[in-house]
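K.L.:
Here's a sequence, model it:
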Amino acid sequence: MTLPELINYFWIGNTYEDFCKPRGLNCDAYAIEIFAQKPFGLNSKLEFFKEEETAGKTQYSYNGSEFYSLFNFYYFLNAVREGEKNETLTDIDLALRLLDFAERNG
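P.N.:
This next block holds a predicted model:
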């Protein structure tokens, strides 16, 4: 899954619980982190990990690949909700803004 795909997943009405359950993620976990492979871009593969699993690391090895923390899921969901209020904002626009945030704050 890529960041634009994840944004669209929520913009079409799916819930956080809809997302977590089939992936074996605990919806009540303190924080689920969104990681991506570098270089960050619209087509970067995303992975999702519980914060306890990554121990707060910004780089995490998984299935032989290196992933880098973008932000936690709560930050992402807030950005998605705010993005829905702006009728001219596209999934690509929001994804680029989120990637820029991750690059500046990573």
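K.L.:
going forward, measure contacts between C-alpha atoms and count neighbours the same way
P.N.:
Fine.
K.L.:
Tell me which stretches of the chain form helices.
P.N.:
Using DSSP state H, the helices of the chain run over residues 3-11, 16-20, 51-54, 73-85, 91-105.
K.L.:
Comparing those, which comes out most buried?
P.N.:
helix 3-11 (a mean of 18; mean count of other C-alpha atoms under 10 Å).
K.L.:
next up, for comparison:
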Amino acid sequence: MEEPLDLNGNLGFFEIEKTEGAYEFFNNNIKYINLFDFYYFLDAIEDSNNDVNKELSDRKITEILYEYAINDA
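P.N.:
Predicted structure coming up:
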């Protein structure tokens, strides 16, 4: 996510070869912060489709993931 981190901020997706796994990454003079491991992100998307979570709105899922990334990760 672009800095400053904000729930409505811009996302960027970069290959691990480009970021070299760094937590902070600059691309075209824009600073990005890695919110989660890519595989965690894929698991979270898959989990969002399970019976318990399928009732949640996309916005609520986004809020939950954002809060996790900012406060718990």
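K.L.:
that older thread, so which of the helices of the first structure is nearest residue 65 of the first structure?
P.N.:
For those, the distance to residue 65 of the first structure is smallest for helix 51-54, at 14.1 Å, taking C-alpha to C-alpha.
K.L.:
and that closest one, which stretch of the second structure?
P.N.:
Using TM-score structural alignment, the residues of the second structure aligned to helix 51-54 of the first structure are 16-19.
K.L.:
circling back: so for residue 45 of the first structure, which of the helices of the first structure sits nearest?
P.N.:
Per C-alpha to C-alpha, nearest to residue 45 of the first structure of the helices of the first structure: helix 3-11, 8.0 Å.
K.L.:
The second structure: matching residues for the closest one?
P.N.:
The counterpart of helix 3-11 of the first structure in the second structure, using TM-score structural alignment, is absent.
K.L.:
ok, residues contacting that helix?
P.N.:
42, 43, 44, 45, 46, 80, 84, 91, 92, 94, 95 (C-alpha atoms under 8 Å, 6 or more residues apart in numbering).
K.L.:
now do 7 Å
P.N.:
With contact meaning C-alpha atoms under 7 Å, 6 or more residues apart in numbering, helix 3-11 of the first structure is reached by 42, 80, 91, 92, 95.
K.L.:
what does the fourth one align to in the second structure?
P.N.:
Aligning on TM-score structural alignment places residue 92 of the first structure opposite residue 59 in the second structure.
K.L.:
Mean distance between the longest strand belonging to the first structure and the second structure after superposition?
P.N.:
Counting by DSSP state E, the longest strand found in the first structure is strand 65-72. Here the mean offset of strand 65-72 of the first structure against the second structure after fitting is 0.9 Å, by mean C-alpha distance after the TM-score superposition for the first structure.
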